[in-house]
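[1] could you look at this predicted model? Sequence included:
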Amino acid sequence: MSKLFAYERRTKISEYLNEHQRATVRELCHLLNVTPATLRADLDFLVSEGHIERTHGGAMMKANGRTEYKFATRQLINSDQKISIANEAVKMIYPGQCILLDSSSTIFELAKILARMSIQATVITNGIYSAMELSNNKLLTVVLIGGVVQSGSPVIEGKFGSSILCQFDIDTMFTSATGFTYEDGLTDFNVYEVDLKKLMAKFSRNVVALLDSSKMGKSSNNTFVSAKQIDTIITDQSLEQPLMEKLLNDKVNVIVAK
């Protein structure tokens, strides 16, 4: 393995612990091909960011099962898959449309692509980074939903500015989630953002979910869109047959990004 930068190592540690829940220093040193001293420095950083907990001889996910990464960290996780999915999603945007973008890191990849396109459209979002990126395209009318900004977060939360949604004829909402199961639908941790996402879905004719394969089969504690409310799912791997059959029965279109 070639030498990794610090942020690449920490992303791999986060992904490994997300999958395995816990690991020893020896396991992670072998995974990253680094010394224990380097590994401990990476673990200390992730602890300071609130991502993980240290254990005797290793590390584990937070005891409550909740891992909310800072936005910059979330951008790095499964970034290739997110970009491929976003490239498929942008094919669904046409001139003259009014669309909604949530504040997820996957949707931010879609915003970056859209910002470079020669297309006239109206984009409503609660993602500060997405709004800033899209504002560079003079052909786009960008509407930022008002609300509460938490410290260190590029996300607008709450329903304070949601009244603006009823003033637009919204074609499609593009959204992602912490997890997706057929039983629970699209779920997320943040109850305040979930409340806003419910309203965003309510005012949209179509809901398109951009979900990399790591989100499949996982569920958080707050549902904002049921499986039957979704019009299209774009993902990076074929879905398991039982899930695929249920979605097709509900007339949910599934696209696998190349």
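    Arrived safely, thanks for sending.
[2] please count neighbours and contacts with C-alpha atoms only from this point.
    OK.
[3] what helix or strand is the closest residue to D42 other than its chain neighbours on?
    Excluding its sequence neighbours, the residue lying closest to D42 (CA to CA, 6 or more residues apart in numbering) is R10, at 6.2 Å. With secondary structure defined by DSSP states H and E, R10 is part of helix 6-20.
[4] in that helix, what's buried?
    R9, R10, T11, K12, I13, S14, Y16, L17, N18 (16 or more other CA atoms under 10 Å).
[5] that's a helix at I164, yeah?
    Yes. Assignment of I164 by DSSP: H, G, I helix; E, B strand; the rest coil places it within a helix.
[6] dump the residue contacts of Q237.
    Listed by CA atoms under 8 Å, 6 or more residues apart in numbering, the contact set of Q237 reads D212, S213, V256, A257.
[7] whoops, I mixed them up, R54
    L43, V47, M60.
[8] give the helix, strand or coil label for the last one.
    Which is M60. The three-state label for M60, taken from three-state DSSP, comes out as strand.
[9] correct me if wrong: it contacts E19.
    No. M60 is beyond contact range of E19, at 10.6 Å (criterion: CA atoms under 8 Å).
[10] take this one as well and set it beside the first:
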Amino acid sequence: MPLVDRLDLTLRFVRESQRISLAELAERLGVSEMTVRRDLDELQAQGLVERVRGGAVALSAPREEAGFERREAWQAATKKRIAARAAKLVEPGQTILLDAGTTTAAVAKSLVSRAPLTVAVLSLQAAAHLADRRGIRLIVLGGESRPGERSLVGPLTAKMLDEMWFDTFVMSIGAVHRELGWSEFDIADAAVKQHALTRAEQTVVVADSTKFGVRAFAKVAALGEVGTLVTDKPDDKDTLAAIRRAGVTTLLA
């Protein structure tokens, strides 16, 4: 896993737990405690965490530090390949529900070539990419914009989802683990994804390989509850094998 991605995951884990041990971080990241110590030193130098005996505690920080804008440029080429491959699964004339996230924002750009489409979005970034595009009927679902991520969450979002049915839900994910399934770092985001899974004929997950082997705070679904995964070539072959055993069609971009 590239250093910038590992630092992002480490920061998310610390903020999720508020206080976390070196041993737990090492287990969840699949690295040595020595590596965790170095990463925590770097995050402390940036003023994002505080090192304590045996671990780290979260510090308040500007919301954009670990948000969408910071992550959008990371692995941009990989996300672009994943997005292009996922867009090919969409047929002109379909109704699409597009999740929030940096990879799904890239999918939004690729969907323009598949028009005409009706696309409902759970992300203000995706909405910006699709607004005023020829052949795209854009529906922005209501809800609360989550700070830093600009994902749309909450009861208003769920209520609007209840009024619609989609051919395909394109879902981003924070983590996927061979035993724990698909999970997210934020409860509100996880709740929207759980609801969206019930509103589409099929679900396509888009996720780069840094998400493999990671367990996040809030479970979204078991592995077999989605139909297709589009990813790059993961080093974590065990998780990939578990996903395939669960009956998920896996496409490598």
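    Structure received. In this text, all values refer to a predicted model and were calculated from it rather than measured experimentally.
[11] any idea how many residues pack against A45 of structure 2?
    Here the count is done by other CA atoms under 10 Å, and A45 of structure 2 has 11 residues near it.
[12] same question but for L248 of structure 1, I mixed them up
    By the criterion of other CA under 10 Å, L248 of structure 1 has 11 neighbours.
[13] make sure the residue nearest to D42 of structure 1 is actually in contact with L46.
    Yes. The pair R10 of structure 1 and L46 qualifies as a contact (CA under 8 Å) at a distance of 7.3 Å.
[14] so for structure 2, the centremost residue is which one?
    I173 (3.1 Å; CA atoms, centre = their mean).
[15] and it, what pairs with it in structure 1?
    Under the alignment defined by TM-score structural alignment, I173 of structure 2 is paired with A177 of structure 1.
[16] hmm, S214 and its match touching each other?
    No. The pair A177 of structure 1 / S214 is not scored as a contact, 10.7 Å apart, by CA under 8 Å.
[17] from the contacts of R54 of structure 1, pick the one nearest L140 of structure 1.
    Within those, distances to L140 of structure 1 taken as CA to CA reach their minimum at V47, with 40.0 Å.
[18] Three-state assignment for that closest one, please.
    helix.
[19] with adjacent residues omitted, what lies nearest to it?
    On the basis of CA to CA, 6+ apart, the spatially nearest residue to V47 of structure 1 that is not a chain neighbour turns out to be E53, at 5.9 Å.
[20] how about the one you found, what's its match in structure 2?
    For E53 of structure 1, the aligned position in structure 2 is occupied by V49, per TM-score structural alignment.
[21] what's Y94 of structure 1 aligned with over in structure 2?
    Y94 of structure 1 maps onto E91 of structure 2 when the alignment is built from TM-score structural alignment.
[22] which parts of the stretch 51-200 of structure 1 are strands?
    Ranges of strands within the stretch 51-200 of structure 1 are 52-55, 58-61, 98-101, 121-125, 140-144, 148-149, 156-157, 170-175, 179-181, 185-188, based on DSSP state E, counting those that start in this stretch.
[23] redo those strands as a markdown table? Include distance to L28 of structure 1.
    Formatted as a markdown table, the strands of the stretch 51-200 of structure 1 follow (distance: least, CA to CA, whole Å):
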| stretch | distance to L28 of structure 1 |
| --- | --- |
| strand 52-55 | 13 |
| strand 58-61 | 8 |
| strand 98-101 | 36 |
| strand 121-125 | 38 |
| strand 140-144 | 41 |
| strand 148-149 | 35 |
| strand 156-157 | 36 |
| strand 170-175 | 33 |
| strand 179-181 | 25 |
| strand 185-188 | 28 |
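[24] hey, which of those is tucked in deepest?
    With neighbours taken as mean count of other CA atoms under 10 Å, these reach their highest mean count in strand 156-157, at a mean of 25.
[25] how about that strand, aligned to which bit of structure 2?
    Structural correspondence for strand 156-157 of structure 1: residues 152-153 of structure 2, per TM-score structural alignment.
[26] how big is the offset of the matching stretch relative to structure 1?
    Relative to structure 1, and after both are superposed, stretch 152-153 of structure 2 has an average distance of 1.4 Å to its aligned residues, where the measure is mean CA distance after the TM-score superposition for structure 1.
[27] what's that stretch in contact with?
    The list of residues contacting stretch 152-153 of structure 2 from outside it, by CA under 8 Å, 6+ apart, reads 100, 122-124, 141-146, 188-189, 192.
[28] so which of those are in helices?
    Counting by DSSP state H, the contacts of stretch 152-153 of structure 2 place L124, A188, D189, V192 in helices.
[29] quick one: which of the residues you listed is nearest to L240 of structure 2?
    When those are compared for distance to L240 of structure 2 (CA to CA), D189 wins out at 23.7 Å.
[30] give me the number of residues near that closest one?
    Applying other CA under 10 Å, we find 23 other residues in the vicinity of D189 of structure 2.
[31] show me what it aligns to in structure 1.
    In the superposition onto structure 1, D189 of structure 2 corresponds to E193 when matched by TM-score structural alignment.
[32] how near is its match to I170 of structure 1?
    Using CA to CA, to the nearest Å, one gets 19 Å for the distance from E193 of structure 1 to I170 of structure 1.
[33] kindly report the same for E133 of structure 1.
    When CA to CA is the yardstick, E133 of structure 1 and I170 of structure 1 sit 21 Å from each other.
[34] L134 of structure 1 too?
    When distance is defined by CA to CA, L134 of structure 1 is 18 Å away from I170 of structure 1.
[35] next one: M244 of structure 1
    As defined by CA to CA, M244 of structure 1 lies at a distance of 28 Å from I170 of structure 1.
[36] repeat for H56 of structure 1
    According to CA to CA, H56 of structure 1 stands 52 Å off from I170 of structure 1.
[37] isn't N137 of structure 1 up against K112?
    No. N137 of structure 1 lies out of contact with K112 (CA under 8 Å); the separation is 10.2 Å.
[38] show me the contacts for the closest residue to T157 of structure 2 other than its chain neighbours.
    Closest residue to T157 of structure 2 apart from its sequence neighbours, by CA to CA, 6+ apart: G143 at 4.7 Å. Applying CA under 8 Å, 6+ apart, we find G143 of structure 2 in contact with L152, V153, G154, P155, L156, T157.
[39] what number of residues lie near the last one?
    Same thing as T157 of structure 2. T157 of structure 2, neighbours per other CA under 10 Å, totals 19.
[40] that one touches V140, doesn't it?
    No. T157 of structure 2 lies out of contact with V140 (CA under 8 Å); the separation is 9.9 Å.
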